[in-house]
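1. Dropping the sequence and predicted coords here.
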Amino acid sequence: MSQVLHTPPPTTSAPAAGEDDLAALAARHGLSVSGARPSLPEYVRQLWARRHFIGAFATAKLTAQYSQAKLGQVWQVMTPLLNAAVYYFIFGVLMNTKRGVEDYVPFLVTGVFVWTFTQSSIMAGTKAISGNLGLVRALHFPRAALPVSFCLQQLQQLMFSMAALVVILLAFGVPPAASWVLAVPALILQFVFNAGVSLIMARVGSKIPDMAQLMPFLLRTWMYGSGVMFSIHHMTGPDSGLPSWVGPVLQVNPAVVYIDLMRFALIDSFGGGMLPDHVWAMALGWALLAGIGGFIYFWKAEETYGRG
């Protein structure tokens, strides 16, 4: 007697709820994805709503920066002044880059202060996310608030340096002039540029922590090509022996643009002939390119910060 094995008929069961059904259920009850990236206009609105937090956070960081030092906030002015003194001895005296440059000390100090603003903003922005993971993971807020607040902190610190710069200008015989008001739009454009680059580096630094170790070398190289310690106009002139294209290429450098604008605004011997053509258009262009481009680039990765 043989047995016949019969394959049992397949059982049917109710289909599991699909992703579309779950999404509809969540939407019906007002639920949304945790940490989802908002639209760009909504993101801007959220960031503007936190403007008071950004200002308070920047001020608190600035106050705490030198809280353990005996001289306290005096270091906000002493640090760039000491840097300027070192650069004056090495470049102005030993390498004689002051040759042919009128008002070299105001020229140098202005360059050092303006460059330090950009350098410090970018360095702080690089570590804005990776160095504040506890805050990023604990609280819900637009992450762009962190690199922007660090740039604002550096702008506040620059204001202390600018007060010292005015004293130096007067001490070396540079008279006050109406052109000093041009420093305001120049600083605004530079702040927008710095914030944009900081946003870019904040996203890069959040994914590549080693970038914070590499940035000092990149920024130092950038500084040496930005005319902080020497006049690009004199160093690349007809008698320099350099190809004719070197000067125009260096003058397109955004750091050079903002440094030269500040020198033009504050130092009467630094005339318009030392500025590149269409310098204000370039300053505005760099600010818009870095500011808008950097903001969008950072926003696109908003939901990834603090994860992993």
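-> Cool, got the structure. As the structure is a computational prediction, the values presented were derived from the model and not from experiment.
2. okay, CA-based contacts and neighbour counts for the rest of this
-> OK.
3. Tell me which residues touch the residue nearest to Ile267 when sequence neighbours are not counted, please.
-> Excluding the flanking residues, the one nearest Ile267 by Cα to Cα, 6 or more residues apart in numbering is Val174, at 6.5 Å. By Cα atoms under 8 Å, 6 or more residues apart in numbering, Val174 lies in contact with 103, 267-268.
4. at 10 Å instead, please
-> Val174 is in contact with 103, 106, 166-168, 266-269, counting by Cα atoms under 10 Å, 6 or more residues apart in numbering.
5. this is the other structure I want to compare:
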Amino acid sequence: MSQVLHTPPPTPAPSTPAEADDLAALAARHGLTVSGARPSLPAYVRQLWARRHFIGAFATAKLTAQYSQAKLGQVWQVMTPLLNAAVYYLIFGVLIGTKQGVEDFVPFLVTGVFMWTFTQSSIMAGTRAISGNLGLVRALHFPRAALPVSFCLQQLQQLMFSMAALLVILLAFGVPPGASWLLAVPALVLQFVFNAGVSLIMARVGSKIPDMAQLMPFLLRTWMYGSGVMFSIDHMTGPDSGLPSWVGTVLQLNPAVVYIDLMRFALIDSFDASHLPPHVWALALGWALVAGIGGFIYFWKAEETYGRG
């Protein structure tokens, strides 16, 4: 019996630096670029703007599908934050007594819960934006920032349903409509920019550290308890509280507090300017710019790595 020897094919010699340079020059001469390379920041912004219709349609589709399996359907968009507000009212307002000294406590509480839910849901959705949509990220070429931005837009659309319920609550508890209600629009715009920026940051972090999605609920719950959602920061950190004066100052600089209090100031007459930190609109704008621009650049810098194992 003869034995056949199978010799492996010869291994090609590694290309020299000169050959690599020649290939790079050839590719550049014919307009070829590296697949998946990160575009420049202005080009990235243009690409994102060109897909604005996709972002809107994707957000609407996700919102419609969110409660598609529930019998009450989209009613849960309003019922969920209302039930949260009812639980917080029972525990904090009645049992702990945080409603003492707070005028219009129910509108005060519901406004805080709705605005906090907007921020919390946006950040949670942003954390999973890349890691939870790897099939879409790997199958199609588009600016990846479209995903966290679309999830924030979805939460803004959901907030609109909650705002309708909030206005009914305000009227039911004797809060009259006024011109100050128009201030809710710029406050919402600034909060949306802030939420989108933080969501972009967490989307990049979540794409590299999948366990971050499990940790975020605990971090967000801690942030909520320091954001005056269920209590008045003025009353809890006042002279009779026994806390150092700087504690109240630090809490009022909290971006969640800034946006929640701006909405309360816009909608509730009894929540006047004395409850707001100095230069509150400058603070709101500053947080929006820092988070929005900083988060966008931070996310863009890792654009070519998303979806790769």
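-> Nice, thanks for sending it over. Quick caveat: nothing in here was measured; it's all calculated off a predicted structure.
6. overall similarity of the pair, as a TM-score.
-> Their TM-score after superposition, calculated using sequence alignment, normalised by the length of the first structure, is reported as 0.95; 306 aligned residues with a Cα RMSD of 5.1 Å.
7. before we move on, back to that, just curious, which of the contacts of Val174 of the first structure is nearest to Ala14 of the first structure?
-> Leu266 (78.1 Å; Cα to Cα).
8. SS state for the residue nearest to that closest one when sequence neighbours are not counted?
-> Nearest residue to Leu266 of the first structure, sequence neighbours excluded (Cα to Cα, 6+ apart): Trp180, at 5.2 Å. Three-state call for Trp180 of the first structure (DSSP: H, G, I helix; E, B strand; the rest coil): helix.
9. what range in the first structure matches whatever helix or strand Gln252 of the second structure lives in?
-> For Gln252 of the second structure, the host element (DSSP states H and E) is helix 245-253. Aligned using sequence alignment, helix 245-253 of the second structure spans residues 244-252 in the first structure.
10. so what's the counterpart of Leu95 of the second structure in the first structure up against?
-> Matched to the first structure by sequence alignment, Leu95 of the second structure sits across from Leu94. By Cα under 10 Å, 6+ apart, the contact set of Leu94 of the first structure is 87-88.
11. correct me, but Ala195 of the first structure touches Leu289?
-> No. Taking contacts as Cα atoms under 10 Å, Ala195 of the first structure lies outside contact range of Leu289: 11.2 Å.
12. So for those two, which residues contact both of them?
-> Contacts common to Ala195 of the first structure and Leu289, judged by Cα under 10 Å, 6+ apart, are Phe295.
13. ok, those two, which is more surrounded?
-> Taking other Cα atoms under 10 Å, Ala195 of the first structure and Leu289 do not tie; Ala195 has more neighbours (29 against 15).
14. In contact with that one, which residues?
-> 118, 121-122, 125, 144, 147-152, 189, 201, 287, 290-292, 294-295.
15. Can you flag the buried ones in those?
-> Among those, the ones that count as buried by 16 or more other Cα atoms under 10 Å are 118, 121-122, 125, 144, 147-152, 189, 201, 287, 290-292, 294-295.
16. Now do the helix holding Gln252 of the second structure: everything it contacts.
-> 226-228, 233-239, 257-258, 261, 275-278, 280, 283-284, 287.
17. switch the cut-off to 7 Å
-> 226-227, 233, 237, 258, 277 (Cα atoms under 7 Å, 6 or more residues apart in numbering).
18. any idea which of those is closest to Thr60 of the second structure?
-> Closest approach between these and Thr60 of the second structure, by Cα to Cα: Val258, at 28.1 Å.
19. where does Ser68 of the second structure land in three-state SS?
-> When classified by three-state DSSP, Ser68 of the second structure comes out as coil.
20. Double-check Met274 of the first structure against His234; I have them as touching.
-> No. Using Cα atoms under 7 Å, Met274 of the first structure makes no contact with His234, being 8.8 Å away.
21. who touches Ala144 of the first structure in this structure?
-> Residues counted as contacts of Ala144 of the first structure (Cα under 7 Å, 6+ apart) are Leu199.
22. any idea how far Gln3 of the first structure is from it?
-> Separation of Ala144 of the first structure from Gln3 of the first structure (Cα to Cα, to the nearest Å): 74 Å.
23. How many residues are close by the residue lying closest to Arg308 of the second structure once chain neighbours are set aside?
-> Once flanking residues are discounted, Arg308 of the second structure sits nearest to Arg138: 7.9 Å by Cα to Cα, 6+ apart. Each residue near Arg138 of the second structure was counted by other Cα under 10 Å, and the total is 11.
24. Which helix or strand lies directly C-terminal to the host helix or strand of Arg138 of the second structure?
-> Using DSSP H and E, Arg138 of the second structure falls within helix 134-139. Sequence-wise, the next helix or strand downstream of helix 134-139 of the second structure (DSSP H and E) is helix 146-172.
25. tell me which residues in that next one are buried?
-> For helix 146-172 of the second structure, burial by neighbour count (16+ other Cα under 10 Å) applies to 146-159, 161-163, 165-167, 169-170.
26. The residue mapped onto Leu62 of the first structure from the second structure in helix, strand or coil?
-> The alignment partner of Leu62 of the first structure in the second structure, by sequence alignment, is Leu63. Applying three-state DSSP to Leu63 of the second structure yields a three-state assignment of helix.
27. Next up, the contacts around Leu63 of the second structure.
-> For Leu63 of the second structure, the contact set (Cα under 7 Å, 6+ apart) comprises Gln154.
28. how far away is it from Gln155 of the second structure?
-> Here the criterion is Cα to Cα. By it, Leu63 of the second structure lies 8 Å from Gln155 of the second structure.
29. swap in Gly292 of the second structure?
-> For Gly292 of the second structure, the distance to Gln155 of the second structure equals 16 Å [Cα to Cα].
30. Helices along the first structure, start to end?
-> Applying DSSP state H to the first structure gives helices spanning 19-28, 40-49, 51-65, 75-87, 104-126, 133-138, 145-171, 183-207, 211-224, 232-235, 246-252, 254-266, 279-299.
31. what's the mean deviation for the fourth one versus the second structure?
-> Once the two models are superposed, helix 75-87 of the first structure sits on average 0.1 Å from its counterpart in the second structure (mean Cα distance after the TM-score superposition for the first structure).
32. same check, this time on stretch 157-167 of the first structure
-> Stretch 157-167 of the first structure sits 0.1 Å off on average (mean Cα distance after the TM-score superposition for the first structure).
33. Read off where that stretch ends up in the second structure.
-> The aligned range for stretch 157-167 of the first structure is 158-168, by sequence alignment.
34. Show me what Arg29 of the second structure lines up with in the first structure.
-> In the first structure, Arg29 of the second structure lands on Arg28 (sequence alignment).
35. That match: how many residues sit nearby?
-> Neighbourhood size, Arg28 of the first structure [other Cα under 10 Å]: 9.
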